[in-house]
Structures are given as structure tokens and as C-alpha cells.
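Engineer: quick one: sequence plus predicted model below, questions after.
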Amino acid sequence: MNEVAEKKPASASSTEIRPFQYKASDADLTDLRRRIDAVRWPERETVNDSTQGVQLATIQKLAQHWATKYDWRKTEARINAVPNFLTKIDGLDFHFMHIKSKHENALPLLVAHGWPGSIVEQMKIIGPLTDPTAHGGTEADAFHLIIPSMPGYGFSERPTTTGWNPPRIADAYNELMKRLGYTKWGASGGDWGAVVVDLMALKTPPGMVGIHTNMAGVVPPEIDKALFRGDPPPAGLSPEEQRCCEQLVFTYKHIGYAVMMGDRPQTLTGLTDSPVGLAAFLLDHDPKSYEMIARSIDGKPEGLTPDDVLDNITLFWLTNTALSAARLYWENKTPYFSVKGVTIPVAVSAFPDELYQAPKSWSEKAYPKLVYYNAPPKGGHFAAWEQPELFCKDVRAGFKTLR
């Protein structure tokens, strides 16, 4: 079993914030390598591209690296090098990192991850956002960072009952910021985190000055529904809106993972038994991200390295959270990409290789208090992880007028 160190467990009604550190057992790391070495490979795909999914050569290279060169202890040390905590919210233990800036007027910022992500996604932005003077910024750019693990992900507790959907997570995150005593703060998110911060903002909690999103919920609901059905986009769209529709049509054709998790998550039991099977499943989030990761595994420098990718996969494996994370799709009833009705200030980053690049015109309609919009020159779905410099630049700019 993994060795998890914390001071003491909390009662169901406790609001205590407890220090937390994590150490995987040597036995579990040995077992992981044994399972990688014992993998039974399928035959090669029958095409010369990735249209059938994760290619055999790609996953074999990653598995070889995982078994022979990858060192989880380095990642574990980086996690434990920053302050980690647990606190009970709505009956569930939430894990979060809480890194305070040395700068007096830093703005507290909750940063929310999604699937197949974790706190690993945000670790590259900790230094630049909490210590901007050491990373090309000024004291006025400083943030205190609060980085929670979603329920059933990483070090947060795995729900044993139904009901942990995005609105409930949003309520828990709002409660977390209140519990930490912050009276002026913001939030940022991508993937599920983008949905959650929209829903946090809908509650207009006291002190929330605004949000930043890199997967903006801006698609008009009627267009979103039509594209999901496979209908053509309406006439009269601008070139940017038309391109967004084309990207969404493509996205809706490549979400088999989400359909499976949304319908039958418990059937994915094999993900808890085979680390290589888990790796292949987590790699294949979307074609753009997969192609970028595959190039990296093949030795070409990209925004993510093989070690980056394995940090996240190994965290899923060691915490045995593949299925508990998958159930969020089964729980969800909130539209992913369409307008939610947010009325507080919003900053939008529209990365070109996101599932869809949110047009500025739709962003202005979806967020009536849009304070910042930018389309960075590169980057995709895992923006903070893949392009931390561009991500931090947008976060700083987005909250500049909200401090």
C-alpha cells in the first residue's frame, strides 16, 4: 500500500485544515514496473496514422521509458516541496496545495484541473505566479495559489456515494476559499476546471473578483446542440465562428472516452489492473494533444516531455483513481462548452489547439463583463502544463484590472 503521511484524520464535521505529505511505497513502485514489463501487447494498428487511436510504437516507447528511466521519487519530492493540505468539505476530504507568495498584495487564485489531469498540470505555473519577480514579472503580478485535487482524483477522497457533480464541486471550491479566510480572490480553470469555475462564478460568492478560463463556455446552446447531433452550423457565422463550429464537430466525433465514462465507468476495470492500459487511455484525450505527446515520445521537443506525461499517469496509478475520476462524466448533467450565464468579470485565453478556439464575438456575448481576451500563438488543451509561460502571461493580464 502507499504510505500517506498526515497528522491525524478528521471527523465528518471538522473544518480543520491538516498538513499532508505523500510517499509511495517501494513495494508499489516495484509492482508498477513488474506490471509494465509483463504487459501483453496487441498487434500493430492496420493504418499508418493515429486514426485508430494510440499507436503501438508510441505506447511501447513510453512503456520502455516508464519501466527503465522514469523516476517517480523526483516528482514526489516536487509535490512535497510545496505546502499540501487536507480539509473535510461536504463530508469529503479535499486535497489542495496552498502556496503563498512573498509579495504582500498577492491575489489569491484557485486553479482547477480537469480530466485526465491532476495537480501535476499546475506545478509549472507555481513559481511564475507566486514569485513573478524571479520570472520576468513585477510584484503587482503576484498570486497566492490554491490548487485542489477534484473529488476522486489524486489525493482527494474518492466518493462512495453518488452526487459529486460539477455544481457540487464548485460549491466545495467556493467553501474552500471561504475557509482559507480569503475576502478577495479569483479562480482559473481548464477542461472540467473550466466548467467548475464557471459554476463557481454563477454563485457570485463574496470576494470573488473574477475568473480566467482556457476552455471558455461560450458556444450558443442551440448551436452546441445542433453540432452534437451532427447538424450543419447555421448560416451567417463569421470565419472565426465557423472555424469554432468545425472544431466542435471534429471534437464530438472523438469523445469516445467521454461517452464510455459517462455511460459505463465501472466497466473500465482494466484501467486499475494494467498501467500500460491506463497510460494508453489517458494519452488519447484529443487528437491534437495526442499528436503533440506522440512527437515528444518520439524524441521531438514539445510542450510536454515523456516525463511530464508519466508524472500524471503515475499519480493516477499509485492513487488508484482511474475509475473514481471517470465517474465524474457519469455524474455530469452540465453542458461542457455552451454558455452558463456568468455575470462577473471574465478573462479568456483561446489557445489554437484547444478542443475549440473560442471566438471573441461569442466570448463577449457569453461573458458580458469580459475584461480580457487573447488568442495565444501556440498551445492546446493542457495550457498551464504545456505552455506555462503563455498561460501565466494571460493570467497576469486577465486579473490586472481586478486586483
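Structural biologist: Perfect, thanks for sending it. Numbers count the residues shown, from 1 in each chain.
Engineer: from here on, just use CA atoms for contacts and neighbour counts.
Structural biologist: OK.
Engineer: residues contacting Leu248?
Structural biologist: Leu227, Leu355, Tyr356 (CA atoms under 8 Å, 6 or more residues apart in numbering).
Engineer: kindly report the same for Gly210.
Structural biologist: Trp185, Gly186, Ala187, Ala201, Ile344, Pro345, Val346, Ala347, Phe399, Leu402.
Engineer: mind putting these in TSV, neighbour count and secondary structure included?
Structural biologist: Formatted as TSV, the contacts of Gly210 follow (neighbours: other CA atoms under 10 Å; DSSP: H, G, I helix; E, B strand; the rest coil):
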residue	neighbour count	secondary structure
Trp185	24	strand
Gly186	26	strand
Ala187	31	strand
Ala201	25	helix
Ile344	19	coil
Pro345	22	coil
Val346	30	strand
Ala347	25	strand
Phe399	25	helix
Leu402	17	coil
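Engineer: next up, a second structure to put side by side with the first:
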Amino acid sequence: MSSHRTEEPTVSASGGQATEQVITGFRAEVDPGELKDLRRRLAATRWPGAEVGSPWQQGPPVAYMKELCEYWAHGYDWHRCEARLNSFDQHITRIDGLDLHFIHAPSSHGGATPVVLVHGWPGSVIEYLDVIEPLRSPEDFGGSAADAMHVVVPSLPGYGFSGKPTENGWDIARIARSISELMLRLGYRRYIAVGTDWGAAVAMSLGQHEDSGRLLGVSLNLAFADPRNYDFEPNDEETAYHARQGAYLNGDNGYAVIQATRPQAIGYALDDSPAGLASWIVDKFHSWVDFDSSIDDAVDRDKLLDNISLYWFTRSATSSAGLYFEAFSSLFTDISPLDCPVAYTRAKDIFQISEREARTRFSDLRRYAGAARGGHFLALEQPAFFVDDLRQSVRALIDPPPNEG
């Protein structure tokens, strides 16, 4: 992977003192040799035997993977994705010793609300490409100028075009601090954090530790609550949510256990075999997206391969898995209360909580909503809904509650 960079010095205040920082312009550009090598490796794939049992029961079926990889090699156009990425202003800046890549899409409306959209695994900035323009220019997409947002979309450390950690300690709290510094460096003194998957964990960490004068609130598409704080028995809806969580913990989290304990071991396979990487990622998309008969119903095949290709060309399978080593063990145990304003939209996801469950953790829950369609990758699966829903959440977060109005 190669890129073009141009340095753009900016000044930000950190710790009360002005320091010069460098923000470098970035353009994605895959070397033609990398594309040739991808096709060579796909052609040389040693396929496993046919699956035993029902299709998808033990992972992606061989027939599906052969078809997907054939298309990846001979029908898919990475340059289309590359051009889409480069249609936005992209940058690199060094924070806490690590390069952080981000898309910056400020609105033309000076009073727009700054939002940072944070992805998770196995996602990337690709998840949010379809929602950036409607968020920053709402009047061009059926919305009101009053809903305009300044949009920042970072790649998590170890993911995509961001730098790869070379030391332990890049946990959720440290990532949250880097996001906070990024927003300050861009001149956004107040902002809203939006996230799902690991991005939701980062947003909630900001909700716990960011200065209340800076963080307007957090908007979540995935959230946890602590059952030890419930003073009620689960109803039918909540029982169904708990059953889905149990199914994940008992049969769908093998990838997480491996990445949380041996990310380097699995990395040799994932960073060496494109078919292996595709299978590893596709398995989770199939488990987590909301579809009727086929995964293609929920996520366009080209967009699925855009996301997989980004992992492949940046060789970030190992480094992204490292976040599980740093943070997965505490994900279900560190469920601290949040006192900041929160908006939560319940997607048809692995983890779902009811409104009364949410209120046991979020003391200032400004909005609770449910998506009729769309799963774990809500912005990718249902971009129009995501845009409208986030507009409503941002309104709720920036307006004072009735008792303070």
C-alpha cells in the first residue's frame, strides 16, 4: 500500500499550552503489484473440504467462498473504492506516538454539530462512507440545514491506514484519549461521539472520562447494561435479547477468544491468505447483519469486499485483532454508569437492551429508539435510516432536557 502525504501544520491547545501539531494530507493508492499479488494468491488458494452439516453452521460454505473469491479476483474493482475514499479529505496525524488516519468532512454550515463516527471490528471507515455527505449537507438529502454536522471518521489504531501499535497498552481508554485529542486538534471544542462495536466502547469511555464541557453526549448503536443493577424480572422482549447474547457467548465468539488470547498466531494465516481473511470476516457479517435469505440482501457484495480489501491491502488483520488482546476481557465486566447525555438506537444486533435496562446504566438517556431493519453494521446496512436516526439523536443530545430547559 502506498499513499501521498502533504504536511499541514495546525495549532491546538493541549494541557493549557499551545503546541504545534502536524496534520498530513493523505490519499490511498494501492500499488499495481499489490493487486496482482492478491489475484495470484486467490488463484493459488488451497480450499478445505466441503463443510459438514448445514451451510454456515461451522463457518462460510466452500461454494460461497469460492464464488466470492472468484469475483474478488476477476470482477471486483478496488480502484472504485479507492476513488471513493479519495473523494473525501483524508489525513494522518500523530497522537501518543501513533499515526491516526481519519476522514474529515466539515459542513459548509458554521453552526454544524461536530460528530466523530467510530467503527469497530471487523469494520472500518468503509462503514460510514454512505452517510458522510447526508450528515454534513442535509439539505441536499431531504434534511434541514439545522441538522448539519461536521463529520470526523477515524480509523482505530491498528486498523486500516492508521499506525500499528508496537507496544502493549492501546486499550479502549487510550484510544478514547486519542480521539479526544484528535477532535481538539481539529478545533472542535465540543462534540458528540458516535459508535458501534468497539466504537461504542470508545464512545462510552469518552462518556466516562471526557470533560463534560467538551462532550455533548454519545450516540450508540450497541450498548451493555449490568444485570446486577436490575430490580425487575425480564419480560419477553428482554428474555429474547438475553438469549441472543447467550447464543453469541456460547457459540459465536470463537473468533474473539482466539483474537483475545493469540492474535499473533491467527495473524500469520489472515495476513497471508486473502481467502482466509475473507472467510474470517464474512463469517461475522453473516452472523451479525440483518437479512432475509442472503447476506447480499443486507450488504452489497462490492461494499463487503471494499471492507475486506482494506484489511488486506493495509495488512491489518493481526494488528486489529490486537485490540481484543488489550480489551476483550474487560468488555463485559467494566460496565460503569454513564452520567453524560446518551442516545441509544437498538439495532437487530448481537447485544440489545431494553429501555428500562438502558436506564439502569445511562442516567441521562435522552433518546431510546429501535431500528426496524439493520444489524451490527447499521450505517452500512441501512444508511438512510442511520442518517435520519442520528439527526434525531443529535437533536436530543444538544437540547436541554425538560427539567433544565
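Structural biologist: Done, it's in. Bear in mind that the values here come from a model prediction, so they are computed numbers and not experimental data.
Engineer: what's the TM-score here?
Structural biologist: Comparison of the two superposed chains (TM-score structural alignment, normalised by the length of structure 1) gives a TM-score of 0.91, and 385 aligned residues with a CA RMSD of 2.1 Å.
Engineer: and which of the contacts of Leu248 of structure 1 is nearest to Pro377 of structure 1?
Structural biologist: Tyr356 (14.4 Å; CA to CA).
Engineer: aligned partner of the closest one in structure 2?
Structural biologist: Alignment note: Tyr356 of structure 1 maps to Phe351 in structure 2; criterion TM-score structural alignment.
Engineer: pretty sure its match sits in a helix.
Structural biologist: No - using DSSP: H, G, I helix; E, B strand; the rest coil, the assignment for Phe351 of structure 2 is coil, not a helix.
Engineer: where do the helices of the stretch 151-300 of structure 2 begin and end?
Structural biologist: When assigned using DSSP state H, counting those that start in this stretch, the helices of the stretch 151-300 of structure 2 occupy the ranges 172-185, 198-209, 236-247, 254-261, 263-270, 274-288.
Engineer: one step back: nearest to Pro148 of structure 1, of the contacts of Gly210 of structure 1?
Structural biologist: Ala187 (11.4 Å).
Engineer: residue in structure 2 matching the closest one?
Structural biologist: When structure 2 is aligned by TM-score structural alignment, Ala187 of structure 1 is paired with Ala193.
Engineer: now Thr130 of structure 1
Structural biologist: In structure 2, Thr130 of structure 1 lands on Arg136 (TM-score structural alignment).
Engineer: if we can go back for a sec, quick one: which of the helices of the stretch 151-300 of structure 2 is nearest Ile295 of structure 2?
Structural biologist: Per CA to CA, nearest to Ile295 of structure 2 of the helices of the stretch 151-300 of structure 2: helix 274-288, 5.9 Å.
Engineer: which strands and helices sit next to that closest one?
Structural biologist: helix 32-43, helix 62-74, helix 263-270, helix 301-314 (3 or more CA pairs under 8 Å, 6 or more residues apart in numbering; DSSP states H and E).
Engineer: conserved subset of the contacts of Leu248 of structure 1 in structure 2?
Structural biologist: Compared against structure 2 with both residues aligned by TM-score structural alignment, their matches' CA atoms under 8 Å, these retain Leu355, Tyr356.
Engineer: now neighbour count and distance to Ala258 of structure 1 too, for the contacts of Leu248 of structure 1, in TSV please.
Structural biologist: Converted to TSV, those look like this (neighbours: other CA atoms under 10 Å; distance: CA to CA, whole Å):
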residue	neighbour count	distance to Ala258 of structure 1
Leu227	20	17
Leu355	25	13
Tyr356	25	16
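Engineer: go through the contacts of Leu248 of structure 1 and name the one nearest Leu180 of structure 1.
Structural biologist: Leu355 (33.6 Å).
Engineer: so how far is Arg158 of structure 1 from the residue lying closest to that closest one once chain neighbours are set aside?
Structural biologist: Computed as CA to CA, 6 or more residues apart in numbering, the closest residue to Leu355 of structure 1 that is not its neighbour in sequence is Thr251, at 6.2 Å. Noted for Thr251 of structure 1: a distance of 29 Å to Arg158 of structure 1, by CA to CA, to the nearest Å.
Engineer: looking at the two, which one has more neighbours?
Structural biologist: Legend: neighbour count by other CA atoms under 10 Å for Thr251 of structure 1 and Arg158, higher for Arg158 (21 against 18).
Engineer: next up, the contacts around the counterpart of that one in structure 2.
Structural biologist: Aligned counterpart of Arg158 of structure 1 in structure 2: Lys164 (TM-score structural alignment). Neighbour list for Lys164 of structure 2: Leu98, Pro157, Gly158, Ser316, Ser319 [criterion: CA under 8 Å, 6+ apart].
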